[in-house]
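# model this:
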Amino acid sequence: MTHLLRSERFPAILLLGAAALGLLVANLPFGGSVIDFSHAHLAIPGTPIDLSLAHWVSDGLLAIFFFGVAVELQYELTTGELSTVRRALQPAIAAAGGVIVPVLVYLAIAGHDPATRDGWPIPTATDIAFALGVLAVFGRGLPSPVRIFLLALAIIDDIVGIVFIAVLFAHDMNLGLLAIGVVLVVVFAVLSRIDPDGRGARIAVVVLMIVTAVLSWAFVLLSGVHATIAGVLLGLAMQQSPGMRARHVLEPWINGLILPLFAFAAALVVIPQVSPSRLSPALWAILIALPVGKIVGIALFGWVGMRLRPRGTAPTVAFPDLLAAGALGGIGFTVSLLLANLAFADNAVIRDQAILGVLGGSMIALVLCAVLVSMRARHHRRLAASSSAIGPTAP
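The predicted structure is shown next:
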């Protein structure tokens, strides 16, 4: 089972199934009771921390997911595929288009209404777990540069989503508490660089790191900054080698429990029984901006990135592959669901419809992506077969 949870295909299927189950349960006769239960509060005695069960998932457990994302980001930015400007240039330019164009599409549809205007960050995210799952299922035969480009694109989109969460959704920020949280992150970073002798000493250091990480999360939460940012800071601060080991240990729990639980809780939305004309502009804006805005933005800006490559070098990714990458980028899911909850935290009706927009837009993008990635994978397999048939050219 652990092997399955560390694979690329199964976690994506599990995540999709959990979201579908949440949407189904919410619309069954007992769905109201389940939704009410998710809003029940659970406090930590003796502390000011008092969150609903849904927020324990989105603010607490999801911080562990963002810790894993940040560890991977640290690796890619230092020694991986984004470690040089040349490697990062085209995916960075394409990712910029995958943010700018969806925002413009959203604002064109829903920006005129003050009640829905704040939802513009929602269609900017890409779900990296789904991206890897789609590539594993439909991308057999894609050459390495294309796969690397798609992965880099999803990682850069994760960075953008993290920045939006940190900058746009901090409320009544307490700089003193935030400073304590940051100091604890520094302590965590120092502890991760200690290499003690003996099993007992290593266990003691690990326990201290866990306690420090939890305290850092608590202070960031109480500071008014979204608590998942604590996971990001801890992942970026941890020494790379132990960080990658920690991510490996946490990966089955993230893929098998945390993400499905979040998808289920986030998808507990009652489908409104109204005519389409009475639905919120936010729903339509997200539904269009995720698949269409991402494809147009990533393909167009990625093409511009190709034009900026050094003269005489081959394109990193061909334009048809950029279209497939754009469809892949439209699968917002995890981070988009979180952004929808944050953007419309004070308006449950619009929030629920925005979540439906995320689910619908991501599904449209998923179907388009399956078709386009399959076509491009077949194309590259044919090229590889033709090259093999011709054989090596004589010098």
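
# drop to CA atoms for contacts and neighbour counts, all remaining ones
Noted.

# what packs against the helix or strand containing Gln353?
Per DSSP states H and E, Gln353 falls inside helix 348-390. Contact partners of helix 348-390 among helices and strands, from 3 or more CA pairs under 8 Å, 6 or more residues apart in numbering; DSSP states H and E: helix 128-138, helix 281-288, helix 319-329, helix 333-343.

# If you count neighbours, what's buried in the third one?
This means helix 319-329. By 16 or more other CA atoms under 10 Å, the buried positions in helix 319-329 come out as 321-329.

# List the contacts of Ser362.
287, 290-291, 330-333 (CA atoms under 8 Å, 6 or more residues apart in numbering).

# what do you get for Val269?
By CA under 8 Å, 6+ apart, the contact list for Val269 reads 22-23, 26-27, 352, 355-356.

# what's the answer for Pro143, then?
Residues near Pro143 by CA under 8 Å, 6+ apart: His380.

# For Asp321, see how far away it is.
When distances are taken as CA to CA, to the nearest Å, Pro143 and Asp321 turn out to be 11 Å apart.

# quick one on the thing from earlier: which among the contacts of Val269 gets closest to Ala95?
Using CA to CA, Ile355 is the member of the contacts of Val269 that sits closest to Ala95, with 22.7 Å.

# Would you do the same for the sequence below? I want to compare the two.
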Amino acid sequence: MCPASRGERPTFLSVLSWPERTAVAKALRTETIGGLALLAAAVVALVWANSPWSDGYEAARNFHFGIPALGLDLSVGHWTSDGLLTLFFLVAGIELKRELVVGQLRSPAAAALPVVAAACGMAVPAAVYVATVAAGDGSSEGWAVPMATDIAFALAVLAVLSTHLPSALRAFLLTLAVVDDLGAILVIALFFTSDLNLPALAGAVAGLVVFYLLQRFRVRGWWWYVPLGIAIWALTYNGGIHATVAGVAMGLVLRTTRDREAPGRKAETASPGERSEHLLRPLSAGIAVPLFALFAAGVGISLSGLGEVFTRPEPLGVVLGLVVGKTVGIFVGTYLTARFTRARLNPDLTWADVLALAMLAGIGFTVSLLIGELAFPDPADAQHIKTAVLVGSLLAAALAAVLLKRRDRIYRRLWEAENVDANADDIPDIYQRDVTGDADGNVTGDADGRDGGA
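Now for the predicted structure:
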């Protein structure tokens, strides 16, 4: 959303600034490829778990290895959820820090829409779940399961549909997911902790302080950060807090602004956060998340099991939370916030586009599966919840696909207009109309009155 000139109403879902669009495009490109790998892993898990070799799937998922003396003798399933997903949340922490410092969330006015939309997109699904289980005398333990949005899965759906969604809509979806991830990790930290081990947690906090000091004094070298990061992760796990919290914490500590040239200090071409994200995002999207899906999404599918999704209150609450709660929460939150802030919608788009995006955000999958495992430790209950997550995510994807494909001709026209590059210099012409930039490459204005806001 662009900051408005004096007396001018801000525009919601307007063209992104060039630096913001470049950063968003890099993130989405990797997440889209990772999303396709995620879909493939989920399909393999479902086929394997429902094949004659399902016993082999269970044996592989439950195989234990590690270092028992350090409290790290875990099953393969736990290594993927407590270990590999830490990379996912580390990248999410870096992305959130970037958004807070140099992205859409740096300005309270610009942050209002995505933050309120994400908050409503978490609160309403939880309320829908609680209302559903209350009506059916079910358990409210899974209230947090339908709160999450899986950006990789959502982007994979867009890739399969071959849509030409404008960059502003994609950026809004990404920002929603980033804020959503922060909400999910706070829920995990506050509501899904085991008995706390205070000495271990004190050690994790001390490790984070050392991590911060290394950043503060510009210490470089992976040999400092990798062992320290592993130690922080292990101490957090043994401290009784879900280990993925350590990933977000380290991501938020990493510096995301580049040093300028100064006496005794060289100018940086990339900040530590940018370098880390460049290295870790492919590992997160292409390896960590698909492996988690491989060992989390393998549920036995039967007609009776699918029937129970719609007859038992807990799984039905998950489905309704993802499909109805997410859509209503994000759309209503966005609409009311836009009206309250007097923001006008980009005239090239309609509120139906926001509705489709809100429905697409109902794809929970990765984090929903994780929270489902934490909320329902009993394997039988977890099976029903996982099935509900799969059904709800697929329903949300299908409904969003119908809405998006109806508008694809308009999206294609907007996308082509955004990418016209008549002088073939790899910078679209819309960013070269009397554009000026500062030393960091931030756009400060152009002939259309855009000043670099998102």
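
# want to throw the contacts of Val269 of structure 1 into TSV with distance to Ala340 of structure 1?
Putting the contacts of Val269 of structure 1 into TSV (distance: CA to CA, whole Å) gives the following:
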residue	distance to Ala340 of structure 1
Gly22	16
Leu23	16
Ala26	18
Asn27	20
Asp352	8
Ile355	6
Leu356	10
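
# These, buried ones only, as a PyMOL selection?
In PyMOL, the members of those classed as buried (16+ other CA under 10 Å) are selected with the following command:
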select buried, resi 22+23+26+352+355+356
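
# From the contacts of Val269 of structure 1, pick the one nearest Arg309 of structure 1.
Ranked by distance to Arg309 of structure 1 (CA to CA), the contacts of Val269 of structure 1 are led by Ile355 at 38.5 Å.

# What residue in structure 2 is paired with Phe66 of structure 1?
Counting by TM-score structural alignment, Phe66 of structure 1 corresponds to Phe89 in structure 2.

# just to revisit the earlier point, which one of the helices and strands packed on helix 348-390 of structure 1 lies closest to Ala365 of structure 1?
Using CA to CA as the measure, helix 319-329 is the one of those that comes nearest Ala365 of structure 1, at 5.3 Å.

# Quick check: that closest one compared with structure 2, mean distance?
For helix 319-329 of structure 1, the mean distance to aligned residues of structure 2 following superposition is 1.3 Å (mean CA distance after the TM-score superposition for structure 1).

# gap between that helix and the chain center?
Its chain's C-alpha centre lies 18 Å from the corresponding centre of helix 319-329 of structure 1 when counted by CA atoms, centre = their mean, to the nearest Å.

# Setting the sequence-adjacent residues aside, check what's closest to Gly77 of structure 2.
The shortest distance from Gly77 of structure 2 to any non-neighbouring residue, by CA to CA, 6 or more residues apart in numbering, is to Arg61 (5.0 Å).

# Where does the helix or strand containing that neighbour end up in structure 1?
With the criterion set as DSSP H and E, the secondary-structure element containing Arg61 of structure 2 is helix 54-62. Counting by TM-score structural alignment, helix 54-62 of structure 2 pairs with residues 31-39 of structure 1.

# contacting residues around that stretch?
25-26, 52-54, 265, 268.

# right, and out of those, which lies closest to Ala384 of structure 1?
Out of the contacts of stretch 31-39 of structure 1, the member with the shortest distance to Ala384 of structure 1 (by CA to CA) is Ala265, at 44.2 Å.

# Identify the residue nearest the aligned partner of Gly325 of structure 2 in structure 1 in space, chain neighbours excluded?
In structure 1, the position corresponding to Gly325 of structure 2 is occupied by Gly293, as judged by TM-score structural alignment. Closest residue to Gly293 of structure 1 in three dimensions, ignoring its sequence neighbours and counting by CA to CA, 6+ apart: Pro102, at 4.3 Å.

# Mean per-residue distance, stretch 356-371 of structure 1 versus structure 2.
With mean CA distance after the TM-score superposition for structure 1, stretch 356-371 of structure 1 averages 1.2 Å from its match.

# got the buried residues for that stretch?
Under the neighbour-count criterion of 16+ other CA under 10 Å, stretch 356-371 of structure 1 has 356-366, 368-370 buried.

# Distance to Thr116 of structure 1 added to these, as TSV?
As requested, the buried residues of stretch 356-371 of structure 1 are exported to TSV (distance: CA to CA, whole Å):
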residue	distance to Thr116 of structure 1
Leu356	14
Gly357	13
Val358	14
Leu359	18
Gly360	18
Gly361	17
Ser362	19
Met363	22
Ile364	22
Ala365	22
Leu366	25
Leu368	27
Cys369	28
Ala370	31
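
# who's in contact with Val143 of structure 2?
Not Val; residue 143 of structure 2 is Trp. By CA under 8 Å, 6+ apart, Trp143 of structure 2 lies in contact with 126-127, 129-130.

# and it, how far is that from Ala285 of structure 2?
Going from Trp143 of structure 2 to Ala285 of structure 2 by CA to CA gives 27 Å.

# picking up where we left off before, switch the contacts of stretch 31-39 of structure 1 over to CSV; also include secondary structure and distance to Arg6 of structure 1.
Compiled in CSV, the contacts of stretch 31-39 of structure 1 are given as follows (DSSP: H, G, I helix; E, B strand; the rest coil; distance: CA to CA, whole Å):
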residue, secondary structure, distance to Arg6 of structure 1
Val25, helix, 28
Ala26, helix, 29
Ser52, strand, 30
Leu53, helix, 27
Ala54, helix, 25
Ala265, helix, 23
Leu268, coil, 26
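
# Of those residues, which is the nearest to Val163 of structure 1?
Nearest to Val163 of structure 1, judged by CA to CA, of the contacts of stretch 31-39 of structure 1 is Ala54 at 22.5 Å.

# how about the closest one, what's its match in structure 2?
For Ala54 of structure 1, the aligned position in structure 2 is Gly77, judged by TM-score structural alignment.
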